[in-house]
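Visitor: Sequence first, then the predicted structure:
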Amino acid sequence: MLQAFHHVAIICSDYALSRAFYVDTLGLTILNEALREERQSWKLDLAIPGGGQIELFSFPAPPPRPSRPEAQGLRHLAFTVPDVAAAKQTLEAAGVAVEPIRVDEFTGKRFTFFNDPDGLPLELYEA
C-alpha cells in the first residue's frame, strides 16, 4: 500500500528563526514559500536531499503539543500511495477511522488523514 516517504510537516513557534535554521544552518533548498494571509501563516516547502520534503508552517501563537492539528512541533507524517481512495477503504476495513478525502490547494493532489494508536496524525498523499 505505501510507496515512499513524501513529507514531514512542522509547525514552528518562530518562523524567521526556524526558516534560518532549516535553510541556512541545514542547507535545505527552498521549493516554495507562501504567505497564507487569511490564516496569518507562512508555508515553506523545503527539499530533503535524496527525496522527500519538509513543510514548515507558522501560525499565530501555536499551542504546544498535544493539541491538534495546528500545534507547535511535528504536525503529521505523510506517506505516498497510488490511490488515496483505495488506501482509505483498506484502512477503514481494518477499523481505522479516516477523514474525508481533500484536495491540496497548492498541488491539486488528493490526501486524507488518520491517526496512529497514540493519536499521531498520519497522512496518505496520492502520487
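Guide: Great, that's in hand. Note that this is a predicted model, so its numbers are computed, not measured.
Visitor: drop to CA atoms for contacts and neighbour counts, all remaining ones
Guide: Fine.
Visitor: Could you pull out the strands in the chain for me?
Guide: 4-12, 29-36, 41-47, 53-58, 73-81, 102-103, 110-115, 121-126 (DSSP state E).
Visitor: list the helices and strands the last one packs on?
Guide: Using 3 or more CA pairs under 8 Å, 6 or more residues apart in numbering; DSSP states H and E as the contact test, the elements touching strand 121-126 are strand 73-81, helix 84-93, strand 110-115.
Visitor: Against that first model, consider the following:
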Amino acid sequence: MEPLIGGVHHVAIICSDYATSRHFYHQILGFHIVDENYRKERESWKCDLRAADGTQIELFSFPNPPQRPSRPEAQGLRHLAFSVANLEAVIAHLANFNIECEPVRTDPYTSKRFTFFSDPDNLPLELYETVT
C-alpha cells in the first residue's frame, strides 16, 4: 500500500510579536516569504514562509494569544526540526545574531549530529545535520 501522507506541507506558529518572529524566520533563518496578509476582521497577520525543500511555516499574530507551555517536555508538539547540511555553519550564523545553541549531540540511533535553539517565543527548534 502506498503511504497516505506525502509529507509535511506546513507548520503553523502563533507568535507574540509578529515583526520579531517574521524577522527571525525570514531574515535570520532564511525562509522565503511566499505570501503575507493582514486579516483586519481578526486583527491578525498571516505570513507564509517557505524553506528550500518547499516545506512551509505559517506565521500568525493574534491579539493577546494565551501562552502554551513547551518545556520541559510538555504534552503536545515537542519541537520543530530543520534539516541542515553543515551544522557548524548554521550554528555560527545563529551566533552572529546572538542566538545560542545547546551543545551538539549525536543521535545514538542514526549517528547524525543535532542541536537545539529557540525562536523569539522560546519555541524549541532543532538543527539536524542530514549530510555528514
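Guide: Here it is on my side, so go on. Remember, it's a predicted structure, so these values are computed and weren't measured experimentally.
Visitor: Any idea what the TM-score comes out to?
Guide: Scored against TM-score structural alignment, normalised by the length of structure 1, the superposed chains reach a TM-score of 0.51; 68 aligned residues with a CA RMSD of 1.7 Å.
Visitor: As a markdown table, the strands of structure 1 with mean neighbour count and distance to residue 89 of structure 1 would be great.
Guide: Supplementary listing: the strands of structure 1 in a markdown table, determined by neighbours: other CA atoms under 10 Å; distance: least, CA to CA, whole Å:
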| stretch | mean neighbour count | distance to residue 89 of structure 1 |
| --- | --- | --- |
| strand 4-12 | 20 | 19 |
| strand 29-36 | 13 | 32 |
| strand 41-47 | 19 | 29 |
| strand 53-58 | 22 | 26 |
| strand 73-81 | 19 | 12 |
| strand 102-103 | 14 | 15 |
| strand 110-115 | 20 | 11 |
| strand 121-126 | 22 | 12 |
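Visitor: Go through these and name the closest to residue 64 of structure 1.
Guide: strand 73-81 (7.3 Å; CA to CA).
Visitor: Who are the packing partners of that closest one?
Guide: Counting by 3+ CA pairs under 8 Å, 6+ apart, strand 73-81 of structure 1 packs on strand 4-12, strand 121-126.
Visitor: which other residues reach that strand?
Guide: If you take CA atoms under 8 Å, 6 or more residues apart in numbering as the criterion, strand 73-81 of structure 1 is touched by 1-12, 64-65, 68-69, 87, 120-127.
Visitor: please redo it, this time with the cut-off set to 6 Å
Guide: 2-11, 121-127 (CA atoms under 6 Å, 6 or more residues apart in numbering).
Visitor: for stretch 21-40 of structure 2, same thing?
Guide: Applying CA under 6 Å, 6+ apart, the set of residues contacting stretch 21-40 of structure 2 is 44-51.
Visitor: Just put the strands of structure 1 in TSV and tack on distance to residue 19 of structure 1.
Guide: Formatted as TSV, the strands of structure 1 follow (distance: least, CA to CA, whole Å):
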stretch	distance to residue 19 of structure 1
strand 4-12	9
strand 29-36	10
strand 41-47	8
strand 53-58	8
strand 73-81	14
strand 102-103	26
strand 110-115	26
strand 121-126	23
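Visitor: Tell me which of the ones you listed lies nearest to residue 91 of structure 1.
Guide: It's strand 110-115; of those, that one is closest to residue 91 of structure 1 (CA to CA) at 8.9 Å.
Visitor: so the closest one aligns onto which residues of structure 2?
Guide: Strand 110-115 of structure 1 lines up with nothing in structure 2 when matched by TM-score structural alignment.
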